[in-house]
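Engineer: Provided below are the primary sequence and the corresponding predicted coordinates.
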Amino acid sequence: MRVPFDLPLQTGLVPRFLITIVGTVNPNPSRFSLDFKKGHEVAFHFNPRFNEDNRQVIVCNSMIQNNWGKEERTAPRFPFEAGKPFKIHVLCETDHFKVAVNDAHLLQFNYRLKNLNEITKLSIAGDISLTSVTPAMI
């Protein structure tokens, strides 16, 4: 699957909607991102950065009316490695996104855009190759 990759979410998001993303981090990566979008707005930006000021960090944010909000950098660890496979689960809960990587909980991000059904696209970009992107209800 080519990156950048867009997954249309025809009916929008709902609680208990799960997206599983399987892929491999490229050699010598800089960053990659998952963006859950409502039109041009970004409801949830998940952005692992491999070398920001000589540190590895995961930045989460949203962009509403062309303005980025306050960055959240609270992930307790950085579970991605250059050249290694990964599996990301993003689960929509009633008031937040829950993210797990390689079957271990990583972080949650409270909804800033409240109308989940209006979030109709997942865009994936950056220094990864994708094996699969699978939506499901659980």
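Structural biologist: Arrived safely, thanks for sending.
Engineer: rest of the way, CA atoms for contacts and neighbours
Structural biologist: Will do.
Engineer: quick one: the strands in the chain?
Structural biologist: Taking DSSP state E as the test, the strands found in the chain are 5-8, 17-25, 32-38, 41-52, 55-64, 67-68, 85-92, 96-101, 104-110, 121-126, 128-137.
Engineer: The structure to be compared is supplied as follows:
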Amino acid sequence: MARMTVLHLKVNFESRTIVLNSRVDDSWGEKRQANFPEQRPFGPGHDFKIVILCDRDAFRLTFNDIHQMDYKYQIEDLRSFKWLEVWSALQASVQRM
């Protein structure tokens, strides 16, 4: 069975970047990268909040309540995914709405 990752979000504190990607049919797509938000503290030693909204055509990501970036869906039927995995998080609160 082919493995799929609808959204892979990597936060790199050293380079101060956020990388997004998807894996469809066992193949990773093209990475999308952005710099950390400058408006509020974001990094080790600071509390921060990441919100991922599943909108009509893309994931909308906000960091500390400020829109940061969008990531267009790489699959057709997002409703077929029913779970979320969070890796390497010290403390996470996940709310499905």
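Structural biologist: Received it, and whenever you're ready, just let me know what you need. Keep in mind it's a predicted model, so treat the numbers as computed, not measured.
Engineer: Compare the strands of the first structure and give me the one nearest F78 of the first structure.
Structural biologist: strand 55-64 (6.6 Å; CA to CA).
Engineer: ok, back up a step: let me know which of the strands of the first structure is tucked in deepest.
Structural biologist: For the strands of the first structure, average neighbour numbers computed from mean count of other CA atoms under 10 Å are highest in strand 32-38, which has a mean of 22.
Engineer: related to what we said a few turns ago, is it possible to export the strands of the first structure to CSV including distance to P79 of the first structure?
Structural biologist: Formatted as CSV, the strands of the first structure follow (distance: least, CA to CA, whole Å):
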stretch, distance to P79 of the first structure
strand 5-8, 22
strand 17-25, 11
strand 32-38, 13
strand 41-52, 9
strand 55-64, 10
strand 67-68, 25
strand 85-92, 8
strand 96-101, 7
strand 104-110, 8
strand 121-126, 16
strand 128-137, 14
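Engineer: The residue opposite P44 of the second structure in the first structure once aligned: how many residues sit nearby?
Structural biologist: In the first structure, the residue matched to P44 of the second structure (TM-score structural alignment) is A82. For A82 of the first structure, the number of neighbouring residues by other CA atoms under 10 Å comes to 15.
Engineer: my guess is L20 of the second structure meets G29, correct?
Structural biologist: No: no contact is recorded between L20 of the second structure and G29 when judged using CA atoms under 8 Å, the distance being 9.6 Å.
Engineer: What is the aligned counterpart of L7 of the second structure in the first structure?
Structural biologist: Counting by TM-score structural alignment, the partner of L7 of the second structure is F44.
Engineer: Was I right to think the match of P44 of the second structure contacts V25?
Structural biologist: Yes: between A82 of the first structure and V25 a contact is recorded at 5.3 Å, counting by CA under 8 Å.
Engineer: I appreciate the help and will end here.
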